[in-house]
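Engineer: this is a predicted model, with the sequence first.
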Amino acid sequence: MARKGLVERWKKPKKFKTREYTRCKICGRTHSVYREFGVCRVCFRKMANEGKLPGVRKATW
């Protein structure tokens, strides 16, 4: 989990667009965030296994 201060600072609009970065909407993680879903890989995997993401299923081949 991200610190509360970092999350609050992240929500404020940035002075320049290049300073913006993606964060997970659930846990606040900055790395490996899927843009399409807005969540990190850890939360994505957990939500996909629980069936909370429509159209996502485990790959089989």
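Structural biologist: Yep, that arrived.
Engineer: switch to C-alpha atoms for all contacts and neighbour counts from now on
Structural biologist: Noted.
Engineer: roughly how far apart are residue 52 and residue 44?
Structural biologist: 9 Å (Cα to Cα, to the nearest Å).
Engineer: second structure follows, compare the two:
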Amino acid sequence: MAKKNMIQREKKRAELEKKYYLKRLAIKESLNASMTFADRMKLRQKLQEMPRNSAAVRGRNRCWLTGRSRGYYRDFGLSRHIFREMSHECLLPGVTKSSW
């Protein structure tokens, strides 16, 4: 189980990302449209003034059951440990253990 504060931090980042999504998108679109160097610098400054945790890049994928961030399977939203346990118990449809 991951630390409670790490899970809460990820939730906070997700909320900030939702809050500032449209604002960031508008600035990025105008940044791509602008041609002068001075305009680009002003727009970059606006982006830098926003909270860092509002950037989508800072989010981290976590297992929805344990909160573990490493060994994460995107298709299932689980960490490798939980994925293995659930697949052995036949709780994941379509997953079979392979042997050759």
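Structural biologist: Ah, there it is. As the structure is a computational prediction, the values presented were derived from the model and not from experiment.
Engineer: what about residue 52 and residue 44 of the first structure, which has more around it?
Structural biologist: Neighbour count, other Cα atoms under 10 Å: between residue 52 of the first structure and residue 44, residue 44 has more, with 20 against 11.
Engineer: gap between the alignment partner in the second structure of that one and residue 77 of the second structure?
Structural biologist: Residue pairing (TM-score structural alignment): residue 44 of the first structure is matched to residue 83 of the second structure. With distances taken as Cα to Cα, residue 83 of the second structure is found 9 Å from residue 77 of the second structure.
Engineer: endpoints of stretch 9-16 of the first structure, how far apart?
Structural biologist: Start-to-end, stretch 9-16 of the first structure (Cα to Cα) is 14 Å.
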